[in-house]
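Peer 1: got a predicted structure here, sequence first:
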Amino acid sequence: MRVYLPCTLPALARVAAEGELGPAPLTGYAVTPALIEWYVSGDTEELEYVALTEAARASLRMILAERRDGAEVAGRRVVIAAEVPDRYVKTGTDLEERARVRVETPVPLRRMASVHVDDTEAIPDVDAAIAALPAADEGDDDARFVVDGAEAHELMWYATQEIPDLLR
């Protein structure tokens, strides 16, 4: 199953150094039965884009958490696309997050198909979205608009062989 795993640049550096994303369990996003049912008219490509977008939103939260822990993390969303055997992927019943899955094993680099990362031009909008997350979570419509604004930036596609260059 193709799973989109939210990440950050420091976590991606650990993946490059250790050869895997872990430890398990990991939260990911995929084309689940609940997503297919909800998005009745979408083809596979559209559904994968929805899952990728959900993972990019989760990446915002990961950046915020790392910053709160004192780390200096660039405002660039990161999503790893990986092929994970179905037996390690558990789908939930959360209607709010129809694409969310739980990956019950670390994901080795060899299972990663690509990495999707914001261009540096997106940093101001991503930083604004991260700053607005707490207010957006409390229902502030203006803050939600700012968070949604990060999605105006398409994530750039990188082959896994390009990870070392991306991290420089």
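Peer 2: Received, thanks.
Peer 1: can we go C-alpha only for contacts and neighbour counts from here?
Peer 2: Fine.
Peer 1: neighbours of Ala17, just the number please.
Peer 2: By other CA atoms under 10 Å, the residues close to Ala17 number 10.
Peer 1: now do the helix or strand hosting it: which elements does it pack against?
Peer 2: Per DSSP states H and E, Ala17 falls inside helix 9-18. Contacts defined by 3 or more CA pairs under 8 Å, 6 or more residues apart in numbering; DSSP states H and E place helix 9-18 against helix 163-167.
Peer 1: of all the residues in the helix it packs on, which ones are buried?
Peer 2: If you call a residue buried by 16 or more other CA atoms under 10 Å, then helix 163-167 has these buried ones: Ile163.
Peer 1: also stretch 61-70?
Peer 2: By 16+ other CA under 10 Å, the buried positions in stretch 61-70 come out as 61-64.
Peer 1: before we go on, here's another structure to hold up against the first:
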Amino acid sequence: MRVYLPSTLPTLARVADAGEVGPAPLTGYAVTPALVEWYVSGDTEELEYVALTDAARASLRMLAADRADGVAVPARRVVIAAEVPDDVVVAGPDIEERARVRLPVEVRMKQIAAVHVDDLQAVPDVEAAVAAVSAADAGDDDARFVVDGVEDHELLWYATQEIPDLL
């Protein structure tokens, strides 16, 4: 099963050094039964895009948390796409985040299929979204508009062998 793991550039650097995403448990996003039921008309590619978008939103939250802790982290959303055995993925009953899953194990580097990262041109909009994501999660419509706006930027695709150059 393809699972999308939210990340940041510093976290991706740690993954590259350690050779795995961890420690477990991990939160990811995937095409779950709840997502399929909710998004009835979508094909597999559309459903995977929804899961990727949810992971990118979670990456924004990670960036905001790092910034709140005083960590200087580049304003670029990062999503790690990995192939994980179906029997390891645990889908939750979360109605708000239908694609959210838990992984009770680390994800090894050889399971990573690709990495998706914002282009540098997206940085100003990502900066604004990072500043607004907490208010958006609390229901502020203006903040939600700012956060939704960053999704106009498509994440770029990088093969695993390109990770060192990306970092």
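Peer 2: Looks like it arrived, so ask away. Small disclaimer: the values here were computed from a predicted structure and weren't measured.
Peer 1: mean deviation, the biggest helix by length in the first structure versus the second structure?
Peer 2: As assigned by DSSP state H, the longest helix anywhere in the first structure is helix 44-68. When the second structure is overlaid, helix 44-68 of the first structure sits 0.4 Å from its aligned residues on average, using mean CA distance after the TM-score superposition for the first structure.
Peer 1: how far does that helix sit from its chain's centre?
Peer 2: Relative to the centre of its chain, helix 44-68 of the first structure is centred 3 Å away, using CA atoms, centre = their mean, to the nearest Å.
Peer 1: ok, stretch 136-150 of the second structure next?
Peer 2: 17 Å.
Peer 1: again with stretch 112-126 of the second structure
Peer 2: On the basis of CA atoms, centre = their mean, stretch 112-126 of the second structure sits 11 Å off its chain's mean C-alpha point.
Peer 1: okay, helices next: where are they in the second structure?
Peer 2: Using DSSP H, helices in the second structure cover 9-18, 33-38, 44-68, 123-137, 141-150, 163-166.
Peer 1: buried residues, the first one. List them.
Peer 2: Of the residues in helix 9-18 of the second structure, 9, 11-12, 15-16 count as buried by neighbour count, 16+ other CA under 10 Å.
Peer 1: return the residue of the second structure that is most distant from the centre.
Peer 2: Within the second structure, the residue lying farthest from the chain centre (CA atoms, centre = their mean) is Ser41, at 23.3 Å.
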